[in-house]
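Undergrad: after the sequence you'll find the predicted model.
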Amino acid sequence: MQEPIKLETLNDLDLSKDFNIGLACTRPAIPGFDMNSTALIVDHGDESNELHQAYSYQQLDKASNQCAALLSELGLIKGDRVMLWLPNVIEFPIAFYGTVKLGGIAVPSSILLSGDEIDYLAKDSGAKVLITTAALAEKLHLDTLEESELAHVLIIDELAETASTSSKIKFQSFANLLASSSDDEIAVNTCYNDPAYLVYTSGTTGYPKGVLHAHRALLGRLPAAYHWFDYQSDKTDRILHSGKFNWTYVLGTAMMDPMLLGKTVVVYNGDATAETWPKLIAKHQCTIFIGVPTIYRQIIQKTEFSAKDVPTLRHCMCAGEHLSDEMLGLWQDRFNQDIYEAIGMSECSYYLSHHPARPIRPGSAGCPQTGHKIHLLDENLEPVKDGEEGMLCIDEQDLGLFIEYWQLPDTTQATRKGGYFLTGDYAKRDEEGYVWFLGRRDDIINSFGFRISPHEIERVLKTHPDVADCVALEEEIGPDKNLVVASVIRHESSTLDETSLLAFANEHLAQYKVPKKIYFTQLFPRTANGKVLRKQMKADLKN
């Protein structure tokens, strides 16, 4: 068991010392901690024969040790990448913690990704192992993956006899390998600054870019435990999250963060409706609920549930998109609860948030969490005054800050200047210290909690033989509601219609990236240098 880490001692850490996320989260460094306590509950819904799975910390520690051993037996060493293309299942934390215990780098990947997209991530990350389901494995393009470093595909469920037609990539049963592997701890020393996991986020080149995090990122997230969560030290909290493990938001708040402190987390794996979440809160007696504002909106608009139906619930949190003042008020009226909002990014998780210790200021992003060094700076990297617009910048020594953009040294360097990480997000601070988020000065689309690069969508749509040019945009359809849309110029004489192009997009893009509308046009507004005027196009859509 590793030494306990407290918020007040974060600045005094010797970063050259040994530390491992896998050990810290499967063996919480809490005096007298009971390893038989429940670490994780995965609820599979009423239609499943196995309504839910529960794993204790003891079981999770043992299984992740076995995972580390099986990866070692496959020839993996410290620094090797393992892709996790999995839904919300027990195997995800087992594989994640097992990979980092070995000193490897876990690469969580969304189950919404298409085969084309997962092929790209496999090649770019240089992953040697992919852990996934039989259904998802069917999407793989084995002919193109032959050119990657991928050597093993481990299937967590039914393994078809004809699973692989590849001469290079070997398909095996994850369960069988796990059962035959030792649960002894593998002694691979990792320190705070060693890489632990690689997450992909929207890029500006048409391809996702990898964000590499160190083991210290877990401790960089610790301020959220005190300034966003509201854990009860004398009680066993149960945290329900509505998202998927692969999302950085969930990977932290529904797995690593609570488990570091010995809490119980609950996730759902199944078809969900607005009623799913209140029912799960009641069923598992959850005390904390975390979701995106869209989930809160659906519960209010599509159900009759109220505070009396969820008597154990005492703390609600959200991130991923802006929470409207109206929705906060409706939730307060119905559930007698506030919703505590936070803002963060893949490169540094959550660093601004509301918390019960201070009144909520509707519309603001809350305050910088104690433990993070957050600055609002002008173009000369000088502090701005209260009420003035500045860029949110994070001290380069922040424990939660990522190591680098994967294999993109120039991109990494461009975001670091004068000892700061430049987030690209702009905001104002009032005289009470609350930060009012203004947004990004780039073209990233924010739709229902997903941040999407328009260039990724455009790159795919432009491969259609009838598309001459296209621009992906967000279209506002209501307060804090944005749809992904695309404006398209067809080749001359083309009869391409919206239905055909959307079908093409559905085949080649993750579902959340697929435009909901296609607008056909003959030209785009451009600057004298030929640059598309995206702001004007968005204004035209609004009008």
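TA: Nice, thanks for sending it over.

Undergrad: all contacts plus neighbour counts: C-alpha atoms, from now on.
TA: Will do.

Undergrad: ok, then the element right after the helix or strand containing Ile300?
TA: Here Ile300 sits within helix 293-302, counting by DSSP states H and E. Elements were assigned by DSSP H and E; along the chain past helix 293-302, the next helix or strand is strand 315-318.

Undergrad: thinking again about what came up before, check which helices and strands the helix holding Ile300 is in contact with.
TA: helix 325-335 (3 or more Cα pairs under 8 Å, 6 or more residues apart in numbering; DSSP states H and E).

Undergrad: so after the helix it packs on, what's the next helix or strand?
TA: Using DSSP H and E, the helix or strand that follows helix 325-335 in sequence is strand 339-345.

Undergrad: circling back to that earlier point, which positions in the helix holding Ile300 come out as buried?
TA: Taking 16 or more other Cα atoms under 10 Å as the neighbour-count basis, helix 293-302 is seen to contain the buried residues Pro293, Thr294, Ile295, Tyr296, Arg297, Ile299, Ile300.

Undergrad: and stretch 426-438, which residues are buried?
TA: For stretch 426-438, the buried set under the neighbour-count rule, 16+ other Cα under 10 Å, comprises Tyr426, Ala427, Lys428, Arg429, Tyr434, Val435, Trp436, Phe437.

Undergrad: reformat those as JSON lines; add secondary structure and distance to Thr205.
TA: JSON lines is the format used below for the buried residues of stretch 426-438 (DSSP: H, G, I helix; E, B strand; the rest coil; distance: Cα to Cα, whole Å):
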{"residue": "Tyr426", "secondary structure": "strand", "distance to Thr205": "22"}
{"residue": "Ala427", "secondary structure": "strand", "distance to Thr205": "26"}
{"residue": "Lys428", "secondary structure": "strand", "distance to Thr205": "29"}
{"residue": "Arg429", "secondary structure": "strand", "distance to Thr205": "32"}
{"residue": "Tyr434", "secondary structure": "coil", "distance to Thr205": "34"}
{"residue": "Val435", "secondary structure": "strand", "distance to Thr205": "30"}
{"residue": "Trp436", "secondary structure": "strand", "distance to Thr205": "29"}
{"residue": "Phe437", "secondary structure": "strand", "distance to Thr205": "26"}
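
Undergrad: dropping in the other structure now:
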Amino acid sequence: MMNLGDALHSQAQRIPQKTALFCGESRISYQALDELTTALAKWFLDQGLQPGDRVAIHWTNSIQTVQLLYSVFKAGLTAVTINTRLKAPEIEFMLNHAQVRMCFTEAVLLPSAEQAGGGCTILSELPVLPTAEADPRALPPVDPDEPALLIYTSGTTARPKGVVHTHRSLYSTVVITVRAIGPRELEEGVALCVLPLMHMGALAGLFSTVCLGGTTVLLPRFDPAGVLEAIEEFRCTSLTCLPSLWHFIVDEQARKPRRVSSLNAACAAGDAVPVALQTRFEAVFGLPLQEGYGMTESVPLVINPKGAIRSGSMGVPVEHVALRIVDVAGVDVPEGETGEILVRSPANCIGYWNDPGATRAAIEAGWLHTGDLASCDSDGYYWFRGRKKEIIIRAGSNISPQEVEEALYRHPAVLEAGVVGQGDSVYGEIVVAFVVLREGFRAEASELREFAQKHLADYKVPEKFVFLAEMPKSPVGKVHRRALRGMLVSASAMAV
């Protein structure tokens, strides 16, 4: 079967001079991208890396990021994408857990990567290599069923889990995405990539656009004005964003309208989409905001079809994807009733890195347990109903309560900590920490927040702290999170 590297080479042969990527003032053609990635793939192997070895990419959206991804794929290695917002202890865990051999980090991010260490080679520049003799036929064949991509995502455990995608599952992601969006839109369009290229939705969009020979505009960081200016300058035709980011984009366009008539496809995914946002978006932009559903483990799954959008619904399953909604016993629920979403798709991940227990719990007889709750109506539209897991999802980023608690426990004044999510109209959820202080110790919310910022990525730091005399516990002695959520609306506890 064809892999992503083959697909890039095929387009380089067909449309060599067409621009594949724009980023700021830089651009690169399909031919140049293909030659550079082939040369870098050979360089990886010349350094002694073996097929399957892990190469970490700790870089904001850029042409270099895409070069690294495709070079790793062509060499038969495994790319480990690392969120650039993570702090050194978080990076260190991933580098060690994945046994990364080589880590490429952007120059401005080098201090945190070096502090993390991980026992791997750390580079802040791509090697300058001759491309005249770059011949993809000189590279060894790539096994489609070997790991190609490793993305760490927070789950119900304190430490993030490494989601493993093979070359086959990534190419299947492209096939499914193309069927859902349409080949013509991808080939002739200009896709704006705002989400970081460690986000599965962003990667699916990039890989699909490259496979069809379209053009992608990369933004290194999110800025509402910058998004609108990019749409205007490059005549972008499509953009997928988190609902929380769309709030800011809509506000900016309403405040200072730009010429964005080229945009004909806008999608919100990664979290539930408020109906009010969809209504306001259409009023400001003059086109509907489609809602989609997917996850790091499998994407895309569900999308609201153009011309048949139902506001508030996630949409209908895309081609090649099968969904079930089951009860706690694993039995399919009747139409309209709520249960857990199970997914069977050729784009499903194969499991979690070095975690057979988590893999067995998540994948059963080919069905992936999402942990998300939904119902399905008589027309086949799926409606999101909540999360089975305790995971907090803030602006599309998964946050483990246990991971935040673990960081707070490092403070000498903290005796007990319990973390929950609180609904928020902009971010979907925000992080709230309940804390019991040790006797004789004092600590203000500002002090704990500053302490947490040293150990956690900014989006994981609690926005609110609630100080308690005693932590509510379940019958088995665990933190009673349901009771904590109830306290958020109680006058007996004050959040600061």
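TA: That came through, no problem. In this text the structure is predicted, and so the values were computed from the model without any measurement.

Undergrad: re the thing from before, mean deviation, the helix holding Ile300 of structure 1 versus structure 2?
TA: When structure 2 is superposed, helix 293-302 of structure 1 averages 2.0 Å from its matched positions, counting by mean Cα distance after the TM-score superposition for structure 1.

Undergrad: what separation do you get for the counterpart of Ile341 of structure 2 in structure 1 and Gln298 of structure 1?
TA: Alignment of Ile341 of structure 2 against structure 1 is given by TM-score structural alignment, with Leu392 as its counterpart. In this view, Leu392 of structure 1 and Gln298 of structure 1 are 31 Å apart by Cα to Cα, to the nearest Å.

Undergrad: sorry, back to before: for the match of Ile341 of structure 2, what is the enclosing helix or strand?
TA: When elements are defined using DSSP H and E, Leu392 of structure 1 is found to belong to strand 390-395.

Undergrad: quick check: the next helix or strand after that strand aligns to which part of structure 2?
TA: Tracing the chain past strand 390-395 of structure 1, the next element assigned as helix or strand by DSSP H and E is strand 404-405. Matched against structure 2 by TM-score structural alignment, strand 404-405 of structure 1 falls on residues 351-352.

Undergrad: how far does that stretch sit from its chain's centre?
TA: Relative to the mean C-alpha coordinate of its chain, stretch 351-352 of structure 2 is positioned 16 Å out (Cα atoms, centre = their mean, to the nearest Å).

Undergrad: confirm Pro89 of structure 2 sits in a helix?
TA: Yes - assigned with DSSP: H, G, I helix; E, B strand; the rest coil, Pro89 of structure 2 falls within a helix.

Undergrad: which residue lines up with it in structure 1?
TA: Alignment note (TM-score structural alignment): Pro89 of structure 2 maps to Asp116 of structure 1.

Undergrad: pick the one among the buried residues of helix 293-302 of structure 1 closest to Thr411 of structure 1.
TA: Nearest to Thr411 of structure 1, judged by Cα to Cα, of those is Pro293 at 31.3 Å.

Undergrad: run through the residues that contact the alignment partner in structure 2 of that closest one.
TA: Pro293 of structure 1 maps onto Pro243 of structure 2 when the alignment is built from TM-score structural alignment. Pro243 of structure 2 makes contacts with Ala268, Ala269, Gly270, Asp271, Ala272, Val273, Pro274, Leu277, Ala395, Val426, Tyr427, as judged by Cα atoms under 8 Å, 6 or more residues apart in numbering.

Undergrad: any idea which of the residues you listed is the one closest to Gly24 of structure 2?
TA: Ala268 (24.1 Å).

Undergrad: and that closest one, what's its match in structure 1?
TA: The equivalent of Ala268 of structure 2 in structure 1 is Cys318 (alignment by TM-score structural alignment).

Undergrad: where along the stretch 101-250 of structure 2 do the helices fall?
TA: Using DSSP state H, counting those that start in this stretch, the helices found in the stretch 101-250 of structure 2 span residues 110-116, 167-181, 183-188, 200-212, 224-234, 243-255.

Undergrad: in a markdown table: those, plus distance to Glu133 of structure 2.
TA: Formatted as a markdown table, the entries for the helices of the stretch 101-250 of structure 2 read as follows, by distance: least, Cα to Cα, whole Å:
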| stretch | distance to Glu133 of structure 2 |
| --- | --- |
| helix 110-116 | 32 |
| helix 167-181 | 26 |
| helix 183-188 | 29 |
| helix 200-212 | 23 |
| helix 224-234 | 33 |
| helix 243-255 | 44 |
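
Undergrad: what stretch of structure 1 does the helix ranked longest in structure 2 fall on?
TA: Using DSSP state H to define each element, structure 2 has its longest helix at helix 30-46. The alignment of helix 30-46 of structure 2 onto structure 1 (TM-score structural alignment) covers residues 57-73.

Undergrad: Gln53 of structure 1 sits in which helix or strand?
TA: Gln53 of structure 1 is part of strand 52-56 when elements are defined by DSSP H and E.
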